[in-house]
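**Q** can't give you the sequence, but here's the structure:
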């Protein structure tokens, strides 16, 4: 297998397959490599078939999805990280058992219906096998926390719940009933979450794989460099723009960090930024990749399915907040560059935008077609399938990017490979969601959350932020969103927050795990590229990504998600941008020159006023901002300082 066009070889121990998890993958050679390649291609073709022309029931489609994921997953992720070759026979056996556990449901579902849904011993054995294998593979891909949560929820619904008191008490169900609900019913492993994984998520990840294979990744980097490279702090701003554009391809923070950071971080260091800041910029910007339409990570598809809000509407209302987030990172970059007195790179190092577009304009066709089909009313699965074919067709418009059969096969394999860890997380999350539905735990937790917040929305938001931070220390972003959405979103709706605002806030706060110490995968990944200290990089990234915490406040207190007149949306956007810029000045301590503490406090007041709902407070904040800016412009002080 050859290296994909537009990609760079990375550390074999880095796993960023959309699952936002770092795990050790086995280096495959000879027969195992050929085996997984063929299986991966077949997996992608199967998903294209049953998402377009194939006729197959939902639960059977999800069972096929499960079978392919476990077949690949156990081969990719070894039982022993230190001696992966020695455990390969065991892993192959487990992979085949996963295949059998998935296809058993397909062949024997009708027999179960013929018995009036009464499972026999054989059914229960395969159901238990499917659950155990899924939990074990999840442990290999993501660590211990998700398997622990799955086991805890399974224990709660069978025997542990009866030992709780008050609202949390649950009398329990039998093992037979549990296995039936988890394996055969549409609210367990093969339920709604699995449907999202086997349809929307897979096809959009496949679309991204085809774009990357065609060379779109390099085009994105060159385009970002041509747009921002000549400005103050250009390489860092380029990293922000590139990560935003790359987010429309990958939808993964860690994948963005690896894909763009290998170019942008060395360039930032070369132009004068310190290693930890360069890495932090890349991590903060890459985190925003999952917020950037039209591909926003798996959580956006789950949001669309649960809320029944069209996916096109979700990406539409998410656009302004995403632009605000990337702007907030650029504010930090600009002020830091001005403070350090950095100058733009040499002109010959920056490509011309006209030349970049002339060479790569055809890469825009599939993305434009995808958005056009969504706007025209086609389903996301159909739109993604047609856009994937358009990638191949568009690649033939230029000789340098033409995709042959080998390239198409490798893109099919890459899509399947990139799907494994995400699919594992989603399938295992199906266990948690299934238990929540069985027990009514969502309503219980909503009542508890209401009591803890005292009925105050802002306190509830703080609780959600804290919960997302704690969960993010061990859960990938998508899993964190799923857990919080099923447990907390109903409580926020009870407090008057709209359905879309509640889910969007939780989706945003779930991203903070990528940049918030002590566990921040995107920041640690960037630190490895930059050669900086991981914790120092994480702390810097946490500061740069404060838009993750501030902007969602606007979801709940303003109509910025197009839940009001357009002039109010514009007012909330403008006030939010001024507030974000003021916060950057407060944090950096620099504007036109060094900012003393009285003025920094003043900019902090501006931040509060600009985010406080109400046009009078916003107007007062803007007036104060102009006054402080005038004082800064006319006042004394050093022009720059080392940072």
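**A** Arrived safely. Quantities reported herein were computed from a predicted structural model and do not represent experimental measurements. Residues are numbered from 1 along each chain as shown.

**Q** contacts and neighbour counts: CA atoms only from here.
**A** Will do.

**Q** give me every residue that touches residue 522.
**A** 253, 254, 257, 283, 284, 286, 287, 514, 515 (Cα atoms under 8 Å, 6 or more residues apart in numbering).

**Q** now with 7 Å, please.
**A** 253, 254, 257, 283, 514, 515 (Cα atoms under 7 Å, 6 or more residues apart in numbering).

**Q** contacting residues around the helix or strand hosting the third one?
**A** Using DSSP states H and E, residue 257 sits within helix 253-270. By Cα under 7 Å, 6+ apart, the list of residues contacting helix 253-270 from outside reads 16-18, 20, 235-236, 239, 242-243, 246-247, 275, 278-279, 282-283, 286-287, 289-290, 521-522, 525-526, 529-530.

**Q** could you list the buried residues of it?
**A** Neighbour-count burial for helix 253-270 flags 253-269 (criterion: 16 or more other Cα atoms under 10 Å).

**Q** with stretch 284-294 instead?
**A** Buried, per 16+ other Cα under 10 Å, within stretch 284-294: 284, 285, 286, 287, 288, 289, 290, 291, 292, 293, 294.

**Q** next one for the comparison:
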């Protein structure tokens, strides 16, 4: 009874903060079959085209988008009062219209190409309907924030002549806007939906197959076996399992709820406060979006946008990503030591040998994926082959074996999981399309540069603020696309490498999930833990301190991202000194190292930590000397306390 109550509570929290979780549960068998066939059909389409090659660009993206919209209208109610078990006549009609707009692009493709820039009446009507369907479908599954942003951009495209001089433009007619958004590969069917229709869908499908085999259980049990018995063990389990799952899972909120349902109650039982427990899960889940190999699928959009290989991006992201997690783990550790927490007893923990014997073979598909991605194969081939390998490898044990029904469910589940990402990409296509059409991106860049007043550091601060604001309430993929289009170009005038600037804005766009007043991941964690959302948000932001500082460091020292032809020796030195700096920063923020730190020593430790994190021989020496003094002071203070206790 208690477990059922907890599950219902977790489900309520997920639905409150994640629109994707508010889907219908149909009571009609034929509608259930219709949804299932559409979802599996779309999954098979992507698997087949991954093997044979995609269709013509506009047709491939249109088919992907059209089926996604149809599924969303069937699965997601338009209002809170709408039926949760039946789709309305309007929902079916909208789904049919969505498919019609797609079929039209196939039937009259040659005409669309020949009429480029001169659309006819049918083009305009169907294009207008498509835009409306994208907006309404996005509102249902992604939420209001991105929908409102899309509407504002569309209105901006039309009312340009009436805007203030700074952001004004000549304005575009409805026909021009619809043509650009529907009949070209610059609007709805732009790069974002293109990546969704190729790489992202396949990797989400891969994650669905892993989930069906029990990979999540493997991550949880392995983390428990490794860290569960240490000080504050359940919190470390949360960090490890959330990081592993978060890289594959494209939703930080879903990750909070999935792993938090298990880890947050454990953390509370071992002594963590409600706010701290929720904050740990939120910080750990958000960090998964910046951890290779998958990085919540954003790495593939980044690769497509910058024209870089996926392997270079994933490799470059390793050191900053690990520093983020080292910072979170060490804050959790120091907090546990400070308040005298213990880990779980051995009889409460799974044995690593048993865990690996039962499910260890499930690691092989991930190894195959990483090998293929770094071995020069395309991400599409790597994802396709890894899905096949997952099915084959899962047959090795009866507990993970997949039958035809499991495979069908994995295909359907993968499509369902991809709906919000795909719709986010379609909506972002509207925003980026307007920005390209009107030159808004350049105007925003100029505004940031004016505020920065020629100072690179001030420009970085304003770019950070813009990225956090743009990322509020948005999933990671639209967050990256919007911030990289609007904010990142401001850094180019200072000679910052495009990849470095894109990583900078992506980090802060992701951290918007932890930054009050709109910290959805932190709010979800607080909802499960029963804590205060705002306080949980500020604690989670403190836990993610390394994620706030590290982006500034790699802008000034791109060697941390393995740029500027950094040597192996330089990379190792940067990794070692930055790690020591992050550990020291965690100690300063928690006020504990070997024993409690007073406020003066905390300030000194922060200075030493930051100088160590900044690459450079002189800063490393200064930081090392400061931290040696802090450690000696701590050792002396601890020994004095121990000797005093013994004497007493």
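**A** That came in fine, so what should we check first? These numbers come from a predicted model, not from an experiment.

**Q** ok, back up a step: what's the farthest-apart pair in the buried residues of stretch 284-294 of the first structure?
**A** Spanning the widest gap among those are 284 and 294, at 19.1 Å by Cα to Cα.

**Q** residue 363 of the first structure against residue 218, yeah?
**A** No - with contact defined as Cα atoms under 7 Å, residue 363 of the first structure does not reach residue 218; the gap is 10.6 Å.

**Q** can you tell me how far the nearest residue to residue 638 of the second structure once chain neighbours are set aside is from residue 335 of the second structure?
**A** The shortest distance from residue 638 of the second structure to any non-neighbouring residue, by Cα to Cα, 6 or more residues apart in numbering, is to residue 595 (5.9 Å). Noted for residue 595 of the second structure: a distance of 11 Å to residue 335 of the second structure, by Cα to Cα, to the nearest Å.

**Q** try residue 535 of the second structure
**A** From residue 535 of the second structure to residue 335 of the second structure the distance is 17 Å (Cα to Cα).

**Q** what does residue 608 of the second structure give?
**A** 20 Å.

**Q** those two: who's more crowded?
**A** residue 608 (28 against 23; other Cα atoms under 10 Å).

**Q** and the more buried one, what's its match in the first structure?
**A** Applying TM-score structural alignment, one finds that residue 608 of the second structure aligns to residue 606 in the first structure.

**Q** burial of residue 248 of the first structure, as a residue count?
**A** For residue 248 of the first structure, using other Cα under 10 Å, the count is 21.

**Q** for residue 28 of the second structure, same thing?
**A** Neighbours of residue 28 of the second structure (other Cα under 10 Å): 11.

**Q** quick one, what contacts it?
**A** Applying Cα under 7 Å, 6+ apart, no residues contact residue 28 of the second structure.

**Q** what is the aligned counterpart of it in the first structure?
**A** Per TM-score structural alignment, residue 28 of the second structure is aligned with residue 30.

**Q** roughly how far does its match sit from residue 37 of the first structure?
**A** 11 Å.

**Q** did I read that right, residue 470 of the first structure in a helix?
**A** Yes - using DSSP: H, G, I helix; E, B strand; the rest coil, the assignment for residue 470 of the first structure is a helix.

**Q** residues in contact with it?
**A** Contacts of residue 470 of the first structure (Cα under 7 Å, 6+ apart): none.

**Q** to which residue of the second structure is it aligned?
**A** Residue 470 of the first structure maps onto residue 469 in the second structure, by TM-score structural alignment.

**Q** regarding residue 99 of the first structure, what is its secondary structure?
**A** helix.

**Q** count the residues that sit near it.
**A** Counted with other Cα under 10 Å, residue 99 of the first structure comes out at 22.

**Q** how about the contacts made by it?
**A** If you count contacts by Cα under 7 Å, 6+ apart, then residue 99 of the first structure has 67, 68, 70, 71 around it.

**Q** narrow the residues you listed to those in strands?
**A** Among the contacts of residue 99 of the first structure, no member falls in strands (DSSP state E).

**Q** columns distance to residue 439 of the first structure and neighbour count on top of those, output as TSV?
**A** As requested, the contacts of residue 99 of the first structure are exported to TSV (distance: Cα to Cα, whole Å; neighbours: other Cα atoms under 10 Å):
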residue	distance to residue 439 of the first structure	neighbour count
67	28	24
68	30	25
70	28	27
71	32	26
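
**Q** now, which of those residues lie within helices?
**A** 67, 68, 70, 71 (DSSP state H).

**Q** which one among those gets closest to residue 476 of the first structure?
**A** residue 70 (18.7 Å).

**Q** thinking the closest one is in contact with residue 98, fair?
**A** Yes - in this structure, residue 70 of the first structure is within contact of residue 98 by Cα under 7 Å, at 5.3 Å.

**Q** and for those two, which residues touch both?
**A** Joint contacts of residue 70 of the first structure and residue 98 (Cα under 7 Å, 6+ apart) do not exist.

**Q** ok, average deviation of stretch 256-263 of the second structure from the first structure?
**A** Comparison of stretch 256-263 of the second structure with the first structure after fitting gives an average deviation of 1.6 Å (mean Cα distance after the TM-score superposition for the first structure).
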